[in-house]
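K.L.:
Give me a 3D structure for the following:
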Amino acid sequence: LSVLEAFKKALHIIRGSYAFALIDSENPDVIYVAKNKSPLLIGLGEGYNMVCSDAMAMIRETNQYMEIHDQELVIVKADS
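P.N.:
Now for the predicted structure:
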């Protein structure tokens, strides 16, 4: 089972409000993120991206961000 498959499987089981950011120790340049009824944003930088729960937390780094929709799984990489 890959990390992505395991994360998807876990998300189908979990109920309620959550915001997750998962980093695989064997592939630390990738962050798997998902949320449901909790804030979670992806900040878009030049050559890097970040994940946080509040836009104010990343305002010094970037003013560009994407909102993640409920029950959406996103794969974040430094350059995408």
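K.L.:
From now on I want contacts and neighbour counts done on CA atoms only, so please keep to that.
P.N.:
Noted.
K.L.:
Could you give the number of residues near the closest residue in space to Glu67 that isn't next to it in sequence?
P.N.:
Sequence neighbours aside, Leu41 is the residue nearest to Glu67 in space, at 4.8 Å (criterion: C-alpha to C-alpha, 6 or more residues apart in numbering). Using other C-alpha atoms under 10 Å, Leu41 has 21 other residues around it.
K.L.:
in the lengthiest strand in the chain, what counts as buried?
P.N.:
Determined from DSSP state E, the single longest strand within the chain is strand 27-36. By neighbour count with 16 or more other C-alpha atoms under 10 Å, strand 27-36 contains the buried residues 31-36.
K.L.:
Alongside the first, I'd like the structure of this one:
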Amino acid sequence: MTSPSFNPYHEWLGIDPSISAPDHYQLIGVPRDEQNPETISRAADAAMSRVRQVRPGDKSQEWARVLDELREAKSCLTNQGR
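P.N.:
Okay, the predicted model is just below:
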């Protein structure tokens, strides 16, 4: 069972621990005004790489969910205006 105080965003991505549900920009670590798809893509890939380096153990569901959220953030932010 996962500890209720475990915050995968903080533990695996270094996001401020007070943020329990980061938006797409916070999740991949880019400013909200970032519009360059290459910059966003590189940041998302780097975040996914950090999470993939984690051995999730009993937190495999959270690990998979965070990776899914990172993929969704990358897709959403790089396809704006299309």
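K.L.:
With both chains overlaid, what TM-score comes out?
P.N.:
Once superposed, chain against chain, the TM-score is 0.26 (TM-score structural alignment, normalised by the length of structure 1); 41 aligned residues with a C-alpha RMSD of 4.0 Å.
K.L.:
returning to what we had before: closest one of the buried residues of strand 27-36 of structure 1 to Asn49 of structure 1?
P.N.:
Ile31 (9.8 Å; C-alpha to C-alpha).
K.L.:
so Asn36 of structure 1 touches Tyr18, yeah?
P.N.:
Yes. Counting by C-alpha atoms under 8 Å, Asn36 of structure 1 touches Tyr18, with 5.3 Å between them.
K.L.:
could you say what helices and strands the helix or strand containing His10 of structure 2 packs with?
P.N.:
In this assignment (DSSP states H and E), His10 of structure 2 forms part of helix 8-13. Applying 3 or more C-alpha pairs under 8 Å, 6 or more residues apart in numbering; DSSP states H and E, one finds that helix 8-13 of structure 2 contacts helix 37-52, helix 60-78.
K.L.:
Summarise which helices and strands the shortest one is packed against.
P.N.:
To tie it back to what came earlier, the one meant is helix 37-52 of structure 2. Against helix 37-52 of structure 2 (3+ C-alpha pairs under 8 Å, 6+ apart) you get helix 8-13, helix 24-28, helix 60-78.
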